[in-house]
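[1] Curious how this folds, go ahead:
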Amino acid sequence: MELLLAVVAGALIGLSLGALGGGGSILAVPVLLALGQTPAQATTGSLVVVGVTSLAGAVAARRAGSVLLARGIAFGAVAIGGAVAGARLSSAVPEPVLLAAFSAMMLVVAGLMTVRQLRSRRRSRDHAAPVERPQLDDPIITFSPTFMCQCPRALKVLVTATVVGLLTGFLGVGGGFLVVPALFLALALPMRHAAGTSLVVITITSAAALAARAGAGVVPDWRLVAALTITAVAGSVLGARLAARTDTTRLSAAFTGLVLTVAAYVAVQALPALV
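    Take a look at the predicted model:
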């Protein structure tokens, strides 16, 4: 029964990561908790699931032409510091607090996804003209032939990347719900490229956070982690192909409802221990 739940959940995680460029990783921790793992084990095991799945999804998205590798690596490199800090901080926080923080974050994710969906529907209904955006090759900082800095964009990238890294290290999630809009707004990537490129970022931050947790003495059930990872990888490949061919609006709406449900479950688990 445990393995069956891990397989089903892994497929959902992979589909969301591949199709939406993030969000699915937020399910890995609650699933591992439901399978009997402690919060520390769940957040550590989640990093493996998220990192490997994002890597597979990034490879598939790269083949589909929706990944800007250099920008993804640069954003991920900036986020490493936050990932390491978050991983170290998680070991010093009581497990009930960790669970409560995770539940609160899930509510924020669901809220952000709902706002995004409403805005998308409003734009479609109003037939609004597209907003002028910088070109894909428009640099943020250049040193030659003269120094130039688009400092507001650079600051936005720095802050967002650091927050993404902190969330990844602290809670064992990928932070794709922040990476995708950041790549869209700060780096002017079209949504198709932002979703694919975010998988590169998530792979880097997950690996950094997992390395920072090594030697902390937290050992998850690798059998469950492997089952989640294998099915999530298969789902991410399918999700990346789905994103290139279909409208993912309905999938995003359904996923938002699922996130709200899981957030309530995690809150029920955390609140009694905090009182």
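[2] Going by C-alpha atoms from here, please, whenever you check contacts or count neighbours.
    Noted.
[3] Now stretch 209-216: buried residues?
    209-210, 212-213 (16 or more other CA atoms under 10 Å).
[4] Another for comparison:
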Amino acid sequence: MTLFAAAGLGLVIGVILGGLGGGGAILTVPALVYLLGQSPQNATTSSLIIVGATAVVGAAGHGRAGNVRWRTGLTFGVTGIAAAVAGSLANRHVAPRVLLLGFAALMVVTAAGMLVQGRRGSRGDPPDAAGSPLGGGPGGSVGLARVVPGTRTRATVKLVAAGLAVGFLTGFLGVGGGFVIVPALVLVLGLPMSEAVGTSLVIIAINSLASLVARTGYDHVDWATTVPFALAAMAASLAGRKAADRVPETVATRAFAVLILLVAAYTAVHTLTGP
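    Modelled structure (predicted):
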């Protein structure tokens, strides 16, 4: 029964991660804790395996479609490695109740960001390269080398800060951080959404690997649950990428934001009222 439950949950997470490039991973830990019975610390480790493996498969699919900025992804990912290790070390010293409440708070912030993004999308696309303060080339993509003086420095600082934040969150909570990465790539570098999603998966894979290395020998992994979950998520991530081309982005984002809010509410109530 656990095998089928893990595989089913993996399919759901994989579709979301492959389609949105972020956000799907944030549901992995609550699913492992409340539906599959893992402890919060062990769930964050299992989540890193699931999310990291799924991100690799998703990035490969987006890469074949030409939707990955490899240099940007590698630079962003490497920036967050030290923070990912620090987050993994901090995870060992936090009480399970505090960890779950932190998760609930993060889910609320994530959902709010998604709803704001969806509201902006409903009013039209963001300004193109010609109207962007960052400047850029075709398709709204830019490079830091083409940013006007002053703006380039601010953009670099924002990217480094985002890379460190994502790395720490990945190590501490076992999430991919795509809900931070994708907006950073779109708003700071001006990448089109399709390329931001693909590139975010490269970053998620790097941070997940760094966090797992830092946890080696400390946390138990329930392989009987984690492996089928990860395999199903990896397979479904490809379907998620194709589904994203058929579902309006605003609709998908708003629906998922509502789901995250419901899970956040359940997590907070269960944690505060539980034994």
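[5] I'd like the TM-score for the two structures, please.
    The TM-score (TM-score structural alignment, normalised by the length of structure 1) is 0.90; 266 aligned residues with a CA RMSD of 2.1 Å.
[6] that older thread, Serialize the buried residues of stretch 209-216 of structure 1 to TSV and add fields for secondary structure and distance to Thr162 of structure 1.
    As requested, the buried residues of stretch 209-216 of structure 1 are arranged in TSV below (DSSP: H, G, I helix; E, B strand; the rest coil; distance: CA to CA, whole Å):
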residue	secondary structure	distance to Thr162 of structure 1
Ala209	helix	12
Leu210	helix	16
Ala212	helix	15
Arg213	helix	18
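[7] Reformat those residues as CSV; add distance to Gln41 of structure 1.
    CSV is the format used below for these (distance: CA to CA, whole Å):
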residue, distance to Gln41 of structure 1
Ala209, 14
Leu210, 12
Ala212, 14
Arg213, 11
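[8] Quick check: nearest residue in space to Thr72 of structure 2, chain neighbours excluded?
    Excluding its sequence neighbours, the residue lying closest to Thr72 of structure 2 (CA to CA, 6 or more residues apart in numbering) is Thr199, at 7.4 Å.
[9] Let me see the contact set for Gly37 of structure 2.
    By CA atoms under 8 Å, 6 or more residues apart in numbering, no residues touch Gly37 of structure 2.
[10] so where does it fall, helix or strand?
    For Gly37 of structure 2, there is no enclosing helix or strand under DSSP states H and E.
[11] what do we get in structure 1 for it?
    For Gly37 of structure 2, the aligned position in structure 1 is Gly36, judged by TM-score structural alignment.
[12] need the contact list for Ile181 of structure 2.
    22, 162-163, 166, 196, 200.
[13] I should have written Thr44 of structure 1 there, sorry.
    172, 210, 213, 218-220.
[14] what about the helix or strand it falls within, distance to the chain center?
    Here Thr44 of structure 1 is covered by helix 39-63, with elements defined by DSSP H and E. Centroid displacement of helix 39-63 of structure 1 relative to its chain, using CA atoms, centre = their mean, to the nearest Å, is 9 Å.
[15] quick one: contacts of the helix or strand that it is followed by?
    Following helix 39-63 of structure 1 in sequence order, the next helix or strand is helix 69-90 (DSSP H and E). Helix 69-90 of structure 1 is contacted by residues 40, 98, 157-158, 161-171, 197-198, 200-202, 204-206, 208-210, 212-213 when judged by CA under 8 Å, 6+ apart.
[16] mean deviation (superposed) between helix 69-90 of structure 1 and structure 2, please.
    By mean CA distance after the TM-score superposition for structure 1, the fitted helix 69-90 of structure 1 averages 0.7 Å away from its aligned residues in structure 2.
[17] Could you list the buried residues of that helix?
    Within helix 69-90 of structure 1, the residues that count as buried by 16+ other CA under 10 Å are 69, 71-73, 75-88, 90.
[18] so what's whichever residue in structure 2 pairs up with Leu118 of structure 1 up against?
    Applying TM-score structural alignment, one finds that Leu118 of structure 1 aligns to Arg119 in structure 2. The contact partners of Arg119 of structure 2, by CA under 8 Å, 6+ apart, come to Thr250.
[19] now do Leu68 of structure 1
    Contact partners of Leu68 of structure 1, counting by CA under 8 Å, 6+ apart, are 62, 193, 196-197.
[20] Counting neighbours, what do you get for the nearest residue to Leu17 of structure 2 once chain neighbours are set aside?
    By the measure of CA to CA, 6+ apart, the closest residue to Leu17 of structure 2 outside its immediate chain neighbours is Gly24, 4.7 Å from it. Residue crowding around Gly24 of structure 2 was assessed by other CA atoms under 10 Å; the count is 24.
[21] Grab the most central residue of structure 2 for me.
    Nearest to the geometric centre of structure 2 sits Gly178, at 2.8 Å (CA atoms, centre = their mean).
[22] Let me know the distance separating that residue from Arg97 of structure 2.
    24 Å (CA to CA, to the nearest Å).
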